[in-house]
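S.K.: Sharing a sequence plus its predicted fold:
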Amino acid sequence: MGLASSELILGAQLVVSFFAGVVGVALWAHTREPSWVFVVLGILFQYISLMLDLLDRLGVIQLNAWLWQGIPWLRLTFAVLPMLLVAVGLIFALRSYFKP
């Protein structure tokens, strides 16, 4: 993969996750169910993660600069947090589905 194709992929990810974030916030405004709130937060944190990756590529910030025992904790946090929030939202949805 060349540099241009990785930039194209990052740009496409930014556009799609921005659209998902806008739709998610619109959904959030209409429902206050914890399951949807966590799913929307996961989408928003995915967008933040992509923005941080873009800023890192442009040299504005360095995500690998903040190390904890040799692990870049900021990069790790934003790599894991979006799917973790979506998983928590799905757990809340399952709990509400199986309520007696």
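M.R.: Right, received. Where do you want to start? Numbers count the residues shown, from 1 in each chain.
S.K.: Could you use CA atoms for every contact and neighbour count after this?
M.R.: Noted.
S.K.: all strands for the protein, in order.
M.R.: 67-68, 71-72 (DSSP state E).
S.K.: Which one of the ones you listed lies nearest to Val37?
M.R.: strand 71-72 (27.8 Å; CA to CA).
S.K.: middle-most residue in the protein, spatially?
M.R.: Central residue of the chain (CA atoms, centre = their mean): Gln46, 1.4 Å from the mean position.
S.K.: which residue packs closest to that residue, ignoring adjacent ones?
M.R.: Pro82 (5.3 Å; CA to CA, 6 or more residues apart in numbering).
S.K.: just Leu85 next, same as before
M.R.: In space, Leu85 is closest to Gly42, 4.9 Å off (CA to CA, 6+ apart).
S.K.: Just confirm the one you found contacts Leu84, I think it does.
M.R.: Yes - at 7.4 Å, Gly42 counts as touching Leu84 under the criterion of CA atoms under 8 Å.
S.K.: Next one for the comparison:
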Amino acid sequence: MTNQMVVAIIIKLFFGFLAALTSLLLWSKTRDGAWLLMVLGVVFLYLETLLQILDSFGFILYKKIEFSSIPILPLIFEVVPFFFFALGMFVFLLRIRRFK
């Protein structure tokens, strides 16, 4: 592993942790369902980063579980955060439309 990869991993972990922490703090202040879905998206993105790092160091076999030669866990952790983001925005838009 090169120094550039180590620096990139450290930066990704730091800002991922910062995003997850601040999103949890924001949700605890608002207690809103739409924000909860956004927080879940951020947390899943951070979990994806952690799993990729653990896989690159050889601690877990992140890409070994396959279905029809498609790795299942990477697919889930790449799609689920954006599903939660989209669902959170949809809930927010529905709530805005309901009050007009």
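M.R.: Cool, got the structure. Remember, it's a predicted structure, so these values are computed and weren't measured experimentally.
S.K.: Mind putting the strands of the first structure into TSV with mean neighbour count and distance to Val25 of the first structure?
M.R.: Listed next are these as TSV, based on neighbours: other CA atoms under 10 Å; distance: least, CA to CA, whole Å:
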stretch	mean neighbour count	distance to Val25 of the first structure
strand 67-68	10	33
strand 71-72	14	30
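S.K.: and the gap between Arg75 of the first structure and Trp36 of the first structure?
M.R.: When distance is defined by CA to CA, to the nearest Å, Arg75 of the first structure is 25 Å away from Trp36 of the first structure.
S.K.: Please read the previous query as pertaining to Leu67 of the first structure.
M.R.: Taken as CA to CA, the span from Leu67 of the first structure to Trp36 of the first structure is 33 Å.
S.K.: now do Leu50 of the first structure
M.R.: Counting by CA to CA, the gap from Leu50 of the first structure to Trp36 of the first structure is 21 Å.
S.K.: and what of Glu7 of the first structure?
M.R.: Applying CA to CA to Glu7 of the first structure and Trp36 of the first structure gives a distance of 31 Å.
S.K.: With neighbour numbers in mind, choose between these two.
M.R.: Trp36 (21 against 13; other CA atoms under 10 Å).
S.K.: mind listing what the more buried one touches?
M.R.: Leu27, Trp28, Gly89 (CA atoms under 8 Å, 6 or more residues apart in numbering).
S.K.: now do 10 Å
M.R.: Contacts for Trp36 of the first structure (CA atoms under 10 Å, 6 or more residues apart in numbering) come out as Gly24, Val25, Leu27, Trp28, Gly42, Val86, Val88, Gly89, Leu90, Phe92, Ala93.
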